[in-house]
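Asker: Just the structure for this:
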Amino acid sequence: MNASASHLDPAELAALLHFYADAGVEWMLEDEPVDRIAEFAQQQAARANRQPQQAPAVAQQPQQQGDGIAAPQQASPQGKVLPGRAPPPPRPSSTPVAIPDDQAIAAARFAADSARSLDELKVAMEAFGSCNLKHGARSTVFASGNPSSGIMVIGPMPNADDDRDGMPFSGRQGQMLDRMLAAIGLTRETVLLANAVPWRPPGNRTPSPAEMEICRPFIERQIALAEPKLMLLLGNFTAKCLIGGDASIFSMRGSWRDVTIGGTTVPALTSLHPQDLMAAPANKALAWQDLLVFKARLTDI
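Answerer: Model prediction:
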């Protein structure tokens, strides 16, 4: 039984669209309808018309074997080489050229340090092409919110919702963060939200150490330009990226640590990511304890 969008209620349609987005579907329809069956039939007919015309031409090619000169060759549709014509030139590859990690890190540092404002930094990140994560992502997810608030909330890397919307903490994880912030009297409009990595890794995998180092100059420059007085670091990857060490987020959470960026030291509190709360609701009690610790320092701003 065939089903169309008109047969789905809004919730079912939204779930279907989210499924398509997670699967990598970007365009639901062509600009104009295409009859694929008729197109295939035309291709078959064109091939059938070409075969009788090409056969005599191939047969008439001289086979100059005595003087050691081979006849030109022609590639068949099956990839075999036939006598008649020279093989077609190779197709140009659209795969981005690989750049050594040390050169990519240096290029990222130069691009980040050259920006004198958050707007300039956003333009530089959108133009940056030396990180392989960007080639597989839909959006460059840049910081959003209030840069002059003195409060910065940083997550790890964009998920599918962030990549689709082009904003950090979108979708269900963003809704959970909204509730976390509201519990201590904050909103996403009264803080600056950012991600340690601005491009979604394929399949939501964890970025490699080299990818993290390439992206590090951009998040450090966002922090330097925003000049926050306090930072809330959410998730294991974020804590390791900006604080270092091999400790898990459960051993690091709830305690203040100093993060030094460009000669400026910013107090940072580590806590659980909204995804950690959604995956294990028991973690909400731990996150609530961390948020109360963070709230106690808000009077310092």
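
Asker: Only C-alpha atoms from now on, for both contacts and neighbour counts.
Answerer: OK.

Asker: Tell me which residue lies nearest the centroid of the protein.
Answerer: In the chain, the centroid-proximal residue (CA atoms, centre = their mean) is R200; its distance is 2.4 Å.

Asker: all helices for this protein, in order.
Answerer: For the chain, the helices defined by DSSP state H cover 10-22, 36-59, 101-114, 118-127, 132-136, 160-165, 171-182, 209-226, 236-242, 249-252, 274-279, 283-297.

Asker: gap between L242 and G185?
Answerer: In this view, L242 and G185 are 26 Å apart by CA to CA, to the nearest Å.

Asker: one more, for comparison:
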Amino acid sequence: MSLNSTLAVKTASAVTKWWEMAGLGYLVEDEPVNWLEAEKPKEAPIAPPKTQTHARPNISDIPKTAPAAPVDPASWPQSVEQLLADIENGAPLPGNQFGGNRAKPVGAANCELMIISDLPDFDEIEAGFLGAGESGKLLANVTAAIGQGINRCFLTALASTRPASGDLPEEEIPQLTAFMMHQIGLVKPKTLLILGSAACSALLGAELMSARGSLLFVKHNGQKVSAVTTFHPRTLMARPVLKAQAWRDLQMLLINKDLM
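Answerer: The predicted model follows:
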């Protein structure tokens, strides 16, 4: 079998797996498919660095913090390796001081696809890194369906800690956005996949529902990085019916193969 044929088979298999996880059966069966009980992907979403076990906190248990003082961008990390170390070590970076444990980004510089969300889920906070838990399983299938293994992507979020409210404070958005632009400069991806309304608004200045389905661009240092936006995995888990729409969003990446 030729290399192209092998890749085609793998891609078709990944797309089929995505639809199985999406619960496609709800269109033709009496009862929806419980896609969360589907077979575990053969490729683990992300190999955990050093797993720490933490009890899942209640919202009231997460310390409330005052808005962070602006951090001098000159002190921000100048490499991906330093970025990961600074976040893990609790450096005073935007989004790293909301309280509780941290979920650091995962990936390396020069990844073709950089995936950006708003903030970590509880599973990710417990694990200490992004891409863990049920959202991570779904995200692994999302990236596989578009021919990008999760381990070949850079996964990050506007905040590495989780505010007590579960939402990003409005007054922090400008600094969080500036720091994410700094991260984009460090990673130098070809394409961005932006997950959820908060990240979409911060980076594209647009509402998620109006930005979906179009190839957009994030301007950084005089250059434009192509971007596609869709629902966050946590939204897709809560509302499986949206997965058909999410797949149409992801096709923007499949159609524009030169972006990958």
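
Asker: Look at the counterpart of G100 of structure 2 in structure 1 and say how many residues are nearby.
Answerer: Using TM-score structural alignment, the partner of G100 of structure 2 in structure 1 is A137. Per other CA atoms under 10 Å, the neighbour tally for A137 of structure 1 reads 19.

Asker: so how many other residues sit close to L138 of structure 2?
Answerer: Neighbours of L138 of structure 2 (other CA under 10 Å): 24.

Asker: check contacts around it.
Answerer: Taking CA atoms under 8 Å, 6 or more residues apart in numbering as the criterion, L138 of structure 2 is in contact with M21, P233.

Asker: burial measure for the counterpart of Q223 of structure 2 in structure 1, as a count.
Answerer: In structure 1, the residue paired with Q223 of structure 2 according to TM-score structural alignment is T264. Other residues near T264 of structure 1 come to 11 when the count uses other CA under 10 Å.

Asker: ditto for L215 of structure 2
Answerer: 14.

Asker: Next, work out how far apart the residue nearest to it when sequence neighbours are not counted and A91 of structure 2 are.
Answerer: Spatially, and ignoring its direct neighbours in sequence, L215 of structure 2 is nearest to V228 (5.6 Å; CA to CA, 6 or more residues apart in numbering). Distance check for V228 of structure 2 against A91 of structure 2: by CA to CA, it reads 30 Å.

Asker: Out of those two, name the residue with the larger neighbour count.
Answerer: Neighbour tally, V228 of structure 2 and A91, criterion other CA under 10 Å: the higher count belongs to V228, 24 against 14.

Asker: any idea how far D167 of structure 2 is from the more buried one?
Answerer: 22 Å.

Asker: before we move on, the earlier item: so who does the match of G100 of structure 2 touch?
Answerer: Going by CA under 8 Å, 6+ apart, A137 of structure 1 touches D163, W199, R200, P201, P202.

Asker: returning to what we had before: the residue nearest to the centre of structure 1 pairs with which position in structure 2?
Answerer: Aligned partner of R200 of structure 1 by TM-score structural alignment: R162.

Asker: what does A160 of structure 1 give?
Answerer: Match for A160 of structure 1 (TM-score structural alignment): F122.

Asker: And that match, how far from D72 of structure 2?
Answerer: Distance from F122 of structure 2 to D72 of structure 2, by CA to CA: 29 Å.

Asker: Comparing the two, which residue is more hemmed in?
Answerer: F122 (19 against 8).

Asker: okay, now the residue lying closest to that one once chain neighbours are set aside: neighbour count?
Answerer: Leaving aside its chain neighbours, F122 of structure 2 sits nearest to R56 (6.9 Å; criterion: CA to CA, 6+ apart). R56 of structure 2 is flanked by 11 other residues according to other CA under 10 Å.

Asker: which position in structure 1 aligns with R56 of structure 2?
Answerer: Superposed on structure 1 with TM-score structural alignment, R56 of structure 2 falls opposite A21.

Asker: ok, and what's touching stretch 110-117 of structure 2?
Answerer: Applying CA under 8 Å, 6+ apart, the contact partners of stretch 110-117 of structure 2 are 148, 152-158, 187-196, 198-199, 232, 260.

Asker: Can you say which of those residues are buried?
Answerer: For these, a burial check counting by 16 or more other CA atoms under 10 Å picks out 148, 152-158, 187-196, 198-199, 232.

Asker: one step back: residue contacts, the residue nearest to the centre of structure 1?
Answerer: Counted by CA under 8 Å, 6+ apart, R200 of structure 1 has contacts L133, K134, G136, A137, M157, P158, N159, A160, D163.

Asker: how near is the second one to D119 of structure 1?
Answerer: Separation of K134 of structure 1 from D119 of structure 1 (CA to CA) stands at 19 Å.

Asker: Which residue of the two possesses the greater neighbour count?
Answerer: Neighbour count, other CA under 10 Å: between K134 of structure 1 and D119, K134 has more, with 19 against 10.

Asker: out of the contacts of A137 of structure 1, who's nearest A124 of structure 1?
Answerer: Compare each of the contacts of A137 of structure 1 with A124 of structure 1 using CA to CA and the shortest gap goes to W199, at 13.8 Å.
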